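Q: here is a sequence with its predicted model. Questions after.
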Amino acid sequence: MDEVTQIFGENVFNETVMKSRLPKETFKQLMKTIEGGEKLNPEVAVVVANAMKDWAVEKGATHFTHWFQPLTGITAEKHDSFIQPIEGGKVIMEFSGKELVQGEPDASSFPSGGIRATFEARGYTAWDPTSYAFIKDGTLCIPTAFCSYTGEALDKKTPLLRSMQAISKQAVRVLHLFDGNEDVTSVKTTVGPEQEYFLIDKSVYDKREDLIYTGRTLFGAKAPKGQELEDHYFGMIKPRVQAFMKDLNRELWKLGILAKTEHNEVAPAQHELAPIFSTTNLACDHNQLTMELMKKTAAKHGMVCLLHEKPFAGVNGSGKHNNWSISTDTGKNLLDPGATPESNAQFLLFLCAVIKAVDEYQDLLRISVASAGNDHRLGANEAPPAIISIFLGDELSSILDSIEKGIPYGKHEKEKMKIGVTVLPEFNKDTTDRNRTSPFAFTGNKFEFRMLGSNESIACANVFLNTAVAEELSQFADVLEKAEDFNGVLHDLILKTIKEHKRIIFNGNGYDDSWVKEAEKRGLLNLRSTPEALPHILDEKNIKLFEKFGVYSKVELTSRFEIHNENYSKIINIEAETMLEMAKKDILPAASKYANKLAETIGLKKSVCSECDASYESEMLKKVSALTSVIYSKTENLESQVVEARKTADSSDSSKTAFFYREHVFAAMNELRTAADELETITPKELWPFPSYGDLLFSVK
C-alpha cells in the first residue's frame, strides 16, 4: 500500500475508526444519527466520548476543543486538557459525554449583531456528529454548532445544516412523485470549492505595512510585467511552490480532505487547489481547514499565503468557485440528465427549480458573496459581473426553448417537446463551451457558482442557494401532489417556469458593456457594491423564505445585516488608517528626500559649472514637488473623510455608515493611491519605502 493511502484520514475519527473502536450497537445507533438524522442518545455520547479520547491520546493529543465557525468568517477554538485530578496528586485522562456534546464559550465576545450584549455572555456549542472529529496540532477538534443562550444561531454552520435539511425534505417530496424513487429517504447537496491564493516571499511581505494589516496592497505601481503573456497559467510550478504544495497535500490528506488538483493560476504568484466533491457541511469544514493549513504551510517554507480577493491591482484577484450539485442517498445525481422520459422530466424539473430560485433570489445570491474584498474583484477580467445570471450552454438552452415554443428539437427526434411523452435527447456532460464570465454556470451535472471570494466561508452561499431551491421544490410539490393528470401538470409547470424565468439565462459575454444594458432591460439586479446589496437581506420575501424553513429567524437575519455592515465599515476604516500612516510616515518623507536630493544636485551642478544642463533634475523636481503636493492634499482629504465616517458610525444606522465609507472614504483612498503610485514610477528604487509590485509578484524564485 502506498504512502498516500496509508496516511489519508489518519488524523480523523472517521467511520472506519468508529467501527473498529465502538461496540457494534453503539456504532449502529451513531450511524442512525449521522445518516438518518435521528436524535442522539446520551448513552451513546458517553461511549463515543471515551473511545474518541482513547484514540486521540494514542495519537499524542493532550487537549480537546469544540471547533466552530462564528460570524467572524474564520474558525474558533478553546482548548481544555483531558486531565482530571485523582488522589495522591496524580491525574487521569478523561473525556465525558457531556464534554463531547456541549461546550460553553463566551457568546458576547463574538459578532452577534445585537443578539448578545456584553453582560449577556452565555452561549453554547453543540457537537455536529455528521462532521468527523479530527486531530490538529495535538488537539482533538470536535466540529460544533454555536448558538446563544436564547437559541439564536451565532455561527455559519447551524444555518447551513438547517438549509440542508430543508432542501432534503422538499426534494424527497418531489422525488416520491416519480417512479423509481421509492427507496430515496434523503437528499444531500454536495460541493467542491476551488480555492485560489497567492504566495509571496515573507521577506518582502514583512516590509509592506498594508499587506500585514489588510491583506492587500493599498499602494503599488504596475510592474513592467504582469499577466500579459499568459505564461503563468498552467505553467511549470516552481520548485519552492511545488515543495509547499507537496507538504500542504500531505497535511490535508491526513485530515481526510480530498485535495485533488493543483496548478498555477493566471496572475504571477497565484495558484489554485481544487478538492473532490463532498457533502456541503463537510466541504465547508474542509475549506476552512484548507485556508488555515495554506497559511501555516506557507510560513514553514518562508512564504506568506494571501487569501484576499484582490491583493494586487492590475492582475487577477482570487475567487472560490463553488461547484454545487444535489444527490439522493441512493447515489443519483439529480442534475445529471437521464435517458428515459421519466428521468429526463425529473432532471428538467430540478433544473427549473434552480433556474427559478436563482431568478427570484438574485439578491440573496449577490449578498452571499458580498464583502469589502470581493467588491474589488467582481466585474473585473477574472471574475463574473455583479449581475446574477445563469449559463446553460447552447444545447440545453435550445431544449428549453423547444419546450417553451412547442416546436421540434432539431438535432434529435422530430416531435414536439412534451414532458412524459417524448424522450429528451441524451447529451454528454460537456456538450458546450465553458463561460468564465458567468456567475452561475451549468457544467454538465452541477452548477458552478463563481462569484465567491477566496477569503470567505462557503457557508453563506450554500445556505442561501439550498434554501432558495428548497422553496421552489416546495412550490412544485404542492402543485404536483394534487395533480390528477401528473404528466400534463408537470409539462405545464415546467413550461410556465421557463417562460417566467428565462430572463435569468444568459450565455453571452458577461464582461461586455452591452450586457449591463441588456440585464437592466430584463429587470435583473445590478448590485455593484456590498452596501448596495446588504439591505435586500431584510426584504419581506427573504425574511418569509428563511422563516418558512426555519433556516434563519428575522432576529438572526437582522443580526447578520448589522454584522456585515459593521464589518465592511471596519475593513475600509482599517485600510484608510493604514494608508494614512504609510502616506505620512513613509511616502511623503520619501518624496521630500528625493526632492531634496534633486535640489542638491541642481545646486551642485550650477556651483561647479554654470553652463551645465540641469534640465532633467529640474523637470523631475517639478514633477516630484507637484505630486507631493497632490499626495499631501489627498492625505488631508482622506483623513477628514475618516473623521466624518466616525461621526456617522455613532448613529444606529449601520447601513448609512457603510454607504459613507463606500462613497466617500473609499473614493478618497483611490485618489490618494493614484497620486502615490504615479510618484513611485519616477522615484529611485533605493528611495521608495516599500517593495514594488515586481518584488512582490516575482519574489518566489
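A: Sure, I can see it.

Q: from here on, contacts and neighbour counts on C-alpha atoms
A: Noted.

Q: which parts of the strand or helix carrying I572 are buried?
A: Following DSSP states H and E, one finds I572 within helix 554-582. Residues of helix 554-582 classed as buried by neighbour count (16 or more other C-alpha atoms under 10 Å): 554, 556-573, 575-580, 582.

Q: before we move on, what about stretch 470-483?
A: A470, E471, E472, L473, S474, F476, A477, L480.

Q: if I look at V174, how far off is G36?
A: V174 sits 19 Å away from G36, taking C-alpha to C-alpha, to the nearest Å as the criterion.

Q: ok, these two, which is more surrounded?
A: Taking neighbours as other C-alpha atoms under 10 Å, V174 and G36 compare with V174 leading, 21 against 12.

Q: for the one helix or strand the more buried one maps to, packing partners?
A: For V174, the enclosing helix or strand under DSSP H and E is helix 157-175. With contacts defined as 3 or more C-alpha pairs under 8 Å, 6 or more residues apart in numbering; DSSP states H and E, helix 157-175 has these neighbours: strand 139-148, strand 187-201, helix 280-300, helix 459-480.

Q: now with 7 Å, please.
A: strand 187-201, helix 459-480 (3 or more C-alpha pairs under 7 Å, 6 or more residues apart in numbering; DSSP states H and E).

Q: what comes into contact with the shortest one?
A: Outside of strand 187-201, the residues within contact range by C-alpha atoms under 7 Å, 6 or more residues apart in numbering are 164, 168, 171-172, 269-280, 283, 302-307, 318-329, 454, 696-697, 699-700.

Q: what about that strand, distance to the chain center?
A: 8 Å (C-alpha atoms, centre = their mean, to the nearest Å).

Q: now do stretch 238-252
A: The answer for stretch 238-252 is 23 Å, by C-alpha atoms, centre = their mean.

Q: cool, stretch 233-246 as well?
A: Per C-alpha atoms, centre = their mean, the centroid offset for stretch 233-246 relative to its chain is 24 Å.

Q: and that stretch, end to end?
A: 19 Å.

Q: go on, stretch 387-401?
A: Using C-alpha to C-alpha, first and last residues of stretch 387-401 are 23 Å apart.

Q: got the buried residues for it?
A: Counting neighbours by 16+ other C-alpha under 10 Å, stretch 387-401 gives I387, I388, S389, I390, F391, L392, G393, L396, S397, I399, L400, D401 as buried.

Q: try it against this one:
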Amino acid sequence: MATLRFQALQSASGRKPVIVEELDRKSKIFGSNVFNDKAMRLFLTGEAYKAVQSAVQHGTKIDRKIAEHIAMGMKEWALSKNVTHYTHWFQPLTGTTAEKHDAFFETSMDGSDPVEKFGGTQLVQQEPDASSFPNGGIRNTFEARGYTAWDPTSPAFIFGTTLCIPTVFVSYTGEALDNKTPLLRALTAIDAAATDVAKYFDKNVKKITPTLGWEQEYFLVDAALASSRPDLMATGRTLLGHTSAKGQQLDDHYFGSIPTRVLQYMRDLENQCMLLGIPVKTRHNEVAPNQFELAPIFEETNLAVDHNSLLMDVMQKVAERHDFKVLFHEKPFKGVNGSGKHNNWSLATDTGINLLSPGKTPMSNLQFLTFFINTIKAVHDNEELVRASIASASNDHRLGANEAPPAIISVFIGQQLTKVLEELEGVSKGKLSPEEKTDLKLNVVGKIPDLLLDNTDRNRTSPFAFTGNKFEFRAVGSTANCAVSMTTLNTIVAKQLKDFKAEVDALIEKKDMKKDDAIFNVLREYIKGTKAILFEGDGYSEAWEKEAKKRGLSNHKTTPEALKAKVSKKAIALFEEMGVMNHIEVESRYEIELEEYTKKIQIEGRVLGDIARNHVVPTAIKYQNTLIDNVRGLKEIFGKDFEVIAKEQIKMIKDISGHIEGINSKIDAMIEARKKANLLTDAEKQAAAYCNEVKPFFEEIRYHSDKLELLVDDEMWTLTKYRELLFTK
C-alpha cells in the first residue's frame, strides 16, 4: 500500500542498529566537556579559581575584574576543544531550555583584525530579547528586557561546538522569569533552616545540601512511525488508537533483554552524558512495550535539575542519529503504563552525613527522626501545594493509573517505621527522667539501625514514599522540569524546620527543658498531628478515596483545580517568608500554567478534529462504499434473498454510519464549546471551561474512531496502529 502508514512500516522494518563504540572508560571521559574543577585548575589563575570555589561553596559574589580572568580561562579552554560559539543556557517558564548563540569571533570597526573575544561582561550577564517568553503579566510586550546572569554553582559545558553557560533569567525589575532562580532561593532557605537544626546534633555542621536523584522514564518509537501520526508529532501523545491485543499484560518487557537498536541508542546517549558530566548509571526496560528508564547517581539539587533538563535535549538529538523519536509525554498511549520522573530527595551535611539515613547510635537516630518527621509534617501541612507542584495537562492523564500514584497526596513509610513513630508518640509529655530518656533512646531510637533499605518496601501507589534513606516523590511527571517540584518541596521543608527550631528553642528557654526533652516533646506532637497523611495501602482503591476525604485530604484530579493552591494566601505567605518568590512571581506562574493548560487542550482539540475528519471519516466512508458495492452485487445475484445473505454487511454499513455521525456531531459540539471558552477573558475560567466543557468530548470522539479502526479494512486504515507503534523494535 502507498499510504504513509505502510511506507513508515516499511522504513521501520528495514532499520539496522547504528553500532556505537565506547569512547573510553567512563571514568576517563566523564566531564571531559565540562569546565569542572580539573579544567579550572588548568585554565584559571589561582585567584580566579578561589573566587569560583567561594561562590559555589559560600555564595560569595565574584568581582567583575576577577570575572574577566575567569572568562579568559573559560574561552581558552573552549577554544582548545574547537568551540566556535557561546550561549547563556537558561530555563524559561516554558518548562524547556533556551539558548541564543553568539560567536567568539569579532572584528574591529573597519572589519579588520579578526579575533576570538569573550570577556567578563559576556560571561556574567546578557540581555536576550525576552518578550516572547511567558511572563504571566510581569512585563508588557514593549518591556522586553530580560537578563540572564551566570550561575557559577552549575559548571559551563560544551555541547557540539557551543560553550553553554548555565544562567538565571530575570526581568528588568528583578522578578524571576525562569525555574532556576526560585530553586536557588529555596536551596538557600533549606540550607539555613536545616543547618540550624542539624547543629542540635553536631556543632561542626556548617552547610546542608539537598540532593536529588531523578529517574527518567520515556518511550522510544521509530521516527518514521512517529512521523506518520499527526497527533504524536503535534501533541506528544496518541489522541486516537485502539489498544493492541497484546500490551503489557504478560509483564515480558519489564527488565527484559534490551532490544539491539535501543541498546545502541542507550550506549550513544551514555557516551554523550559522560562527556557532559551527567552521571547516568542505570538503564532498563520499563513496564510498557517500548518504554525505558535511565537514572543517575545522586547530585546536588541545582546541578541535578540542570542535568535532567540537558539530558532531555541530548536524548532527542541522539535519537535522531538512531531514527528514533523520544516520547516524554506522561501518557502517550492509552491502556499501558505512563511515564514519570521520580524525584528521590534527601539532605546531606558538609560533614558527610545523609540526614535521612538511620545511623548507628541513638543520637544519630534522633537526628534522623527529626528530619524524617519534619518532612512528613511539611507534606501534611502543604499537601495541596505539593499536588499543585506536579500539575499539568499531560500528568492529569497519568495520575491514578497504571502504577502512577493517585492525585491524593499521601506519605508511605512502611510498617517498621510506623511502629517506631507509634512508640515515640507514647513518650510522656514534659521533662523525661534519665531512665525514660535512656529507655526511649535504646528501645525506640536505638532500633532504627536494624532497618534495612528493603524493610520500607516500595508502595508504587504512593505519591511520596520513604525508601530507606530518601523520600521518593513519585508523582512528578516525565515531561516536568524538576525545578518546580523541588522548589516547592525544599521550601515547605525549610519552613517546617524553621518552625520546629522555634518550638524547640521556646521549650528550652521558657520551660527550662533539656534539648533532647524538647525535641522529643515537639516530635511527639507532630506525629499525633500528621497521621492523616500516612497511608500504607492501595492508593488506587475507591476505599482510599473515601478514607482520604474523611481525613480531610484533597483530591484534585484536574490541573485547573489543583493549581489554585499555588495562589492561596497560605502559599503566597510561605514563599514570601522563605524568600523564594514574592506574590508577583507566584501569581505570574499561576497565570502561565493556566494559560499553558488551556493552550495544550486547545491544540489537542484541533488536532483531534483534524485527524478524525480528515483521516478516520474519509477512510471509513471508502470502506463503507466497498461494502455497499458488495451488497449491491449480492442483490443482483440473489435477488429477494440478498437481505438474509448480506445481513452482516448491512449491519456493518449501519454501524459505520453511526460512528461517522457520532464523530461529526461530537466534533461540532467540541468546536462550539471551544468557541465559548475562547470568549472568556479570565484565565482561570477559561482553563476550567477547556477542562470541563471541551476535554470531555475527546474520549467520545475517540470511542467512535477506535470502533471504526476495528471495522475498517486494515489495508485502508491510514493511521499507524498501536501494535505497530509499540512493538516495532
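A: That came through fine. Note that this is a predicted model, so its numbers are computed, not measured.

Q: on that earlier part again, just the buried ones from the contacts of strand 187-201 of the first structure?
A: Applying 16+ other C-alpha under 10 Å to the contacts of strand 187-201 of the first structure flags 164, 168, 171-172, 269-280, 283, 303-307, 318-328, 454, 696-697, 699-700 as buried.

Q: quick one, the helix holding V174 of the first structure and strand 139-148 angle?
A: Relative orientation of helix 157-175 of the first structure versus strand 139-148 (axes from the mean of the first three to the mean of the last three C-alpha atoms, to 10 degrees): 80 degrees.

Q: in the second structure, what stretch matches helix 157-175 of the first structure?
A: Aligned by TM-score structural alignment, helix 157-175 of the first structure falls on residues 180-198 of the second structure.

Q: now the matching stretch on the first structure. Mean distance?
A: Aligned to the first structure and superposed, stretch 180-198 of the second structure gives a mean residue distance of 0.5 Å (mean C-alpha distance after the TM-score superposition for the first structure).

Q: starting at the chain centroid, how far to that stretch?
A: With C-alpha atoms, centre = their mean, you get 21 Å for stretch 180-198 of the second structure.

Q: what of stretch 651-658 of the second structure?
A: 44 Å.

Q: give me the mean distance between it and the first structure.
A: Stretch 651-658 of the second structure sits 1.2 Å off on average (mean C-alpha distance after the TM-score superposition for the first structure).

Q: what span of the first structure lines up against that stretch?
A: The aligned range for stretch 651-658 of the second structure is 619-626, by TM-score structural alignment.

Q: and what of stretch 567-585 of the second structure?
A: Under TM-score structural alignment, the match for stretch 567-585 of the second structure is residues 538-556.

Q: so what touches the helix holding V174 of the first structure?
A: Residues contacting helix 157-175 of the first structure (C-alpha under 7 Å, 6+ apart): 69, 145, 181, 184-189, 281, 459, 463, 466-467, 469-470, 473-474, 477, 549-552.

Q: please repeat the previous calculation with a cut-off of 6 Å.
A: A145, N181, S186, V187, V463, N466, T467, A470, L473, S474, A477, V551 (C-alpha atoms under 6 Å, 6 or more residues apart in numbering).

Q: among those, which two are most distant?
A: A145 and N181 (32.1 Å; C-alpha to C-alpha).

Q: name the residue in the two with the higher neighbour count.
A: Using other C-alpha under 10 Å, the more surrounded residue of A145 of the first structure and N181 is A145, with 26 against 15.

Q: residue in the second structure paired with the more buried one?
A: So A145 of the first structure corresponds to V168, using TM-score structural alignment.

Q: who are the contact partners of its match?
A: T148, A149, K180, T181.

Q: please repeat the previous calculation with a cut-off of 7 Å.
A: V168 of the second structure neighbours (C-alpha under 7 Å, 6+ apart): F90, T148, A149, W150, D151, D178, K180, T181.

Q: cool, L679 of the first structure as well?
A: L679 of the first structure sits next to V624, L627 when contact means C-alpha under 7 Å, 6+ apart.

Q: what secondary structure does the equivalent of it over in the second structure sit in?
A: Residue pairing (TM-score structural alignment): L679 of the first structure is matched to L708 of the second structure. Per DSSP: H, G, I helix; E, B strand; the rest coil, the local secondary structure of L708 of the second structure is helix.

Q: quick one: L708 of the second structure and S228 of the second structure, what's the gap?
A: Distance from L708 of the second structure to S228 of the second structure, by C-alpha to C-alpha: 19 Å.

Q: now do A480 of the second structure
A: Applying C-alpha to C-alpha to A480 of the second structure and S228 of the second structure gives a distance of 26 Å.

Q: go on, H85 of the second structure?
A: Taking C-alpha to C-alpha, one finds H85 of the second structure at 35 Å from S228 of the second structure.

Q: for T598 of the second structure, same thing?
A: T598 of the second structure is 26 Å from S228 of the second structure, by C-alpha to C-alpha.

Q: pick the most deeply packed of the helices and strands packed on helix 157-175 of the first structure.
A: A comparison of these by mean neighbour count, using mean count of other C-alpha atoms under 10 Å, puts strand 187-201 on top with a mean of 25.

Q: which residues are contacting the helix or strand following that one?
A: Beyond strand 187-201 of the first structure on the C-terminal side, the first helix or strand identified by DSSP H and E is helix 202-205. Here helix 202-205 of the first structure makes contact (C-alpha under 7 Å, 6+ apart) with L211, G302, M303, V304, P691, L696.

Q: any figure for the gap between the last one and R240 of the first structure?
A: Using C-alpha to C-alpha, one gets 15 Å for the distance from L696 of the first structure to R240 of the first structure.

Q: the second one now?
A: Noted for G302 of the first structure: a distance of 10 Å to R240 of the first structure, by C-alpha to C-alpha.

Q: tell me the counterpart of T60 of the second structure in the first structure.
A: Per TM-score structural alignment, T60 of the second structure is aligned with E38.

Q: what's the burial count for its match?
A: Count around E38 of the first structure with other C-alpha under 10 Å applied: 12.

Q: now do the SS call for the residue nearest the centre of the second structure.
A: Residue closest to the mean C-alpha point of the second structure, counted by C-alpha atoms, centre = their mean, is A480 at 2.8 Å. Put simply, A480 of the second structure is coil when judged by three-state DSSP.

Q: and for P268 of the first structure?
A: Reduced to three states by three-state DSSP, P268 of the first structure is coil.

Q: who's in contact with it?
A: G226, Q227, H232, L697, F698.

Q: return the residue of the second structure aligned against it.
A: In the second structure, P268 of the first structure lands on P289 (TM-score structural alignment).

Q: G446 of the second structure -> the first structure?
A: Checking TM-score structural alignment: G446 of the second structure goes with L424.
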